[in-house]
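# with the input below, show me the fold.
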Amino acid sequence: MARISSVLGFAGRFANGRKRYYLMFVAICLLVAATFWRGTCSAYMRQRGNSELYSRRIPEALEWLTDAEKLLPTDRLTQFSLARAYRLSGRFAEMRTHLQKARDLGFPIDRLKREQLLAIAQSGKIREIEPQLADLFSSPGEDGREICEAVVSGMLVCYRLQEAFTILEAWRRDFPTDAQPDVVEGLYYFQKGGWLKAVESFEKAIQMAPDRVEVRLHLANALLQLQRLDDARRHYLACLKTTPRDPNVLVGLGRCLFEQGDLAQAQNKLTQALALDPMHPSGTILLAKLKVADGEAAAALPFAEKAFSLRPFDPEVRYVLAQALQGSGQEERAREHFDFVAAQQLAQSKLRNILEELERNPAQVGLRYDIGEILLQYGNPEEGAAWLQSVLEYAPNHSKACHALAQYFRRLGRETEAAAIERRAQDRDTFASRTSPQQPAKPQPMPPQGE
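Have a look, this model is predicted:
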């Protein structure tokens, strides 16, 4: 009996052991399957994200790539793609974070360094990477298209137009099916107020990439500026079919309907847009403008004041606010804004002349400083600061630009940057005082007339 009991005990232990091994085997299989599934799904999401990235649908690309990272955060390809997506959206802090992650995971260093150079170029600091430009174009690897876009965009930002358009044409030749050269060109003309050329560029882009909603929206906006209202409306409606909850599309369509005199439908679209984005500046001021046109100045005033808090430098905002104040019996406050708009128009006229001169002489530091000063006072202060930064690329210790930038940063509460800029100006002033002669220089004789 003891022997039988022993045999039965051994059999039980053997059965339990087999069961444990079986469960361990199943667990390992499940783990391998889960890992494989995560890797496969992450790779698919990364591929979709890169496809959206190539088509420059950046928000959609970020959604796919972020989901891919959640599934497999140790994938270096996903980290690099995320860095590129953030660069293209101008979010350079996030770009640096993902470049570092890609580096830690063993992504090729040369491509990481190239991406950093592209970020510098894209932001308009071309002079900072001038020595590396030849290498970028001679050895582009698989990034030729990216290099062209970053350098062209940066050169347009810093107004090196002749070089920008030369590279743009080479970009078109090397990538004949790429719509992006026409998009970049169209955006430049749109910002410059060259609506007709902008329309031509966007129409070329749409022919190559008819599914790019943001390009069709740019085209509709340019057509609206040309008062080609029926054409603009057709493109807005096409955008709305694809992205029915895009506030920019709804606001554009609302503006088009307003121009066509359909105030009820315009208000309907603007109300929808503001329900999606209550802080949309264009939608807010357009709703105020609509109410002023409908004789409801008092109802327009809260919207106009809200738009002013969002975009105080926008001439349309200031003018509509002045109209709403005037219609509400606040003549003195209205006059202040009317006067500002009049001064702004004079400044804009001067600005156009300076930009034309700068197009001929892009290295003229004084012209760049004047543009920055005008924009700080009468335009978008952020753009004004960018122009002053471009002054420092040509003249790193330009005293006036340093002081103006320091004041700008201080108004934003960015004390560290303000102090750094001021130190740069003080170093320049100290150097100048040490090297200047103790006695004033003798006046030079005037040259004879005719020389």
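
# please make it C-alpha for all contacts and neighbour counts, starting now.
OK.

# okay but residue 338 is in contact with residue 318, surely?
Yes - assessed by CA atoms under 8 Å, residue 338 is found in contact with residue 318 at 7.4 Å.

# higher neighbour count, these two?
The residue with more neighbours, out of residue 338 and residue 318, is residue 318; 25 against 20, by other CA atoms under 10 Å.

# wait, that one sits on residue 309?
No - Residue 318 lies out of contact with residue 309 (CA under 8 Å); the separation is 10.5 Å.

# give me the buried positions along stretch 176-191.
178-190 (16 or more other CA atoms under 10 Å).

# err, stretch 215-234, not the other one
When burial is assessed from 16+ other CA under 10 Å, stretch 215-234 yields the following buried residues: 215-225, 229, 232-233.

# ok, now stretch 298-311?
298, 300, 301, 302, 303, 304, 305, 306, 307, 308, 310, 311.

# okay if I get those as CSV plus distance to residue 37 and secondary structure?
CSV is the format used below for the buried residues of stretch 298-311 (distance: CA to CA, whole Å; DSSP: H, G, I helix; E, B strand; the rest coil):
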residue, distance to residue 37, secondary structure
298, 60, helix
300, 56, helix
301, 57, helix
302, 54, helix
303, 51, helix
304, 53, helix
305, 54, helix
306, 50, helix
307, 49, helix
308, 52, helix
310, 47, helix
311, 48, coil
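
# second input sequence below; structure requested for side-by-side comparison:
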Amino acid sequence: MADPKVQSETSEAPVSKRRGKFVLSALVLLMVLGAVWGKTAWVNFCQWQAEKKLSDRQTDRALEWITRAYQADAQNPRTLLIQSRVHRRNSQIEAAVADLTRLHQLTGTTDDLQREQWLVEAQVGDLQNLERNLADMLIDPRGRAADICETYVNSCMLNYRFNDAKRMLEVWQADFPQDPLPHYYRGRILEHQGGWDQAVAEFETALNLDSEHIPSAYNLARVKLAQNQVEAALKNYRICTNLQPDHAAALVGTAVCLRMQQDVETARQKLEQARQLPDAQVVKDFRSVGDPVYVARSAILLEQGQLELAAGNYDQAVTHLKEALQRNPKDRKARLALANALRGQGKLDAAQEQLKIVEETQEAIKRLDECFDQLQLDLNNADLRAEIGAIFLKYISEDQGVVWLKNALYYDPENQLAKQTLSEYYEKQQIPPDQSSIQ
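Next comes the predicted model:
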């Protein structure tokens, strides 16, 4: 007979092996589930942080968080939707469209996707869908009422529909009385319409609500400078640089004030500081305070040229101003300053050539102002919008020109001037028309 102890040991061996396999399998399953649950929790946390930062208008921080979520799971529909919102708020329209395209591939057409698409369209001036659905979106804003209001106001301003923008600002301000943005946007509209004292009051109100609102401080400084209140302008530009020492637009504004105070050396230092910044940051800083991209491209070099021209350093002025015109050939201020610098060098014929271009541009801008005045009396006039677009395209900014020409086609899809001008532009740029729907 076998030893009972041996028999017991041999009979327990298979049981122990089975138990060991079960424990190992359970551990593996728990690790897999833990990884999945951990990944899901991380993505959800990143999404929450991104939406919170977006609500606080910290778009850079929002982009950092949603990028983390995307890196963890590039197929998550909610991540793509939030990422599109962040890109739109950063004026990265092509990236926003790409996000929505990928989202549509995953989910098809959804209510949230459509809403975001309408906001993207409005961001570039196409108000048709947003306006048609605006009431429903504001009745059920889903926590984004201020974003909807801001996008609508921006689009109205692009379309020169200032009265519609002002009406929305009243609604926005009533619902969010502590938000500085309604006052900021009203100030910009009033500044554009020449109501400088009223604009000052609005910018100051915005700063009373949020003393760290850089766009309000910057635009207040610009109005003060236009009113020749140099010290007051400098004070407000310094509010901006105290909050963000490397703010490109504020550094240039500070340099302008210092030039007017004849503090040439300090002005040079500010401009050199701005020159060290990456081009992407320069554009971003100017856009964040309401200045268009075409201004940002040449602003630093233009002021460097103006500074050296005022100091009588004509050779240096010519160098800076020619580079400014390489970056933005349509910058009439740079061209006029270049003409004066060339005259200072004794190159009268070259100066006269530049002045001829300036005079032609100024005549076009005179007509542009007339078109804007007429447009206020007939906002649906596609012919005026097409003419504005054609002038922008040739003399001021191609990007702005394209926006206005497409805007004319929104009001009249068969407008011949808009269609022909866009067709010629796309042919010159070698851009297929079906790939130019959003620029």
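
# just the closest of the buried residues of stretch 176-191 of the first structure to residue 391 of the first structure, please.
The nearest member of these to residue 391 of the first structure, counting by CA to CA, is residue 188 at 20.9 Å.

# could you check how far the closest one is from residue 202 of the first structure?
For residue 188 of the first structure, the distance to residue 202 of the first structure (CA to CA, to the nearest Å) stands at 11 Å.

# repeat that for residue 48 of the first structure.
Residue 48 of the first structure sits 25 Å away from residue 202 of the first structure when distances are taken as CA to CA.

# would you map the helices across the stretch 101-250 of the second structure?
Taking DSSP state H, counting those that start in this stretch, the helices of the stretch 101-250 of the second structure run over residues 111-123, 128-139, 145-158, 162-175, 181-192, 196-209, 214-226, 230-243, 248-260.

# for these, give me CSV that also has distance to residue 295 of the second structure.
Below are these laid out as CSV (distance: least, CA to CA, whole Å):
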stretch, distance to residue 295 of the second structure
helix 111-123, 19
helix 128-139, 28
helix 145-158, 16
helix 162-175, 22
helix 181-192, 16
helix 196-209, 21
helix 214-226, 14
helix 230-243, 18
helix 248-260, 10
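
# by how much does whatever helix or strand residue 38 of the second structure lives in deviate from the first structure on average?
Applying DSSP states H and E as the criterion places residue 38 of the second structure in helix 4-55. On superposition with the first structure, the mean distance recorded for helix 4-55 of the second structure (mean CA distance after the TM-score superposition for the first structure) is 5.7 Å.

# that helix: what's the following helix or strand?
Proceeding N to C from helix 4-55 of the second structure, the next assigned helix or strand is helix 59-72, under DSSP H and E.

# and the angle for that next one with helix 4-55?
Angle of helix 59-72 of the second structure versus helix 4-55, following axes from the mean of the first three to the mean of the last three CA atoms, to 10 degrees, is 150 degrees.

# which other residues reach helix 59-72 of the second structure?
Applying CA atoms under 8 Å, 6 or more residues apart in numbering, the external contacts of helix 59-72 of the second structure come out as 39, 42-44, 46-47, 49-54, 76, 79-80, 82-83, 86-87, 89-90.

# quick check: the gap between residue 420 of the first structure and residue 427 of the first structure.
Residue 420 of the first structure is 11 Å from residue 427 of the first structure, where distance means CA to CA.

# revised request: answer the last question for residue 45 of the first structure.
Distance from residue 45 of the first structure to residue 427 of the first structure, by CA to CA: 52 Å.

# name the nearest residue to the residue nearest the centre of the second structure, ignoring sequence neighbours.
Closest to where the C-alpha atoms of the second structure average out (CA atoms, centre = their mean) is residue 91, at 3.6 Å. Closest residue in space to residue 91 of the second structure, ignoring its immediate chain neighbours: residue 123 at 7.8 Å, by CA to CA, 6 or more residues apart in numbering.
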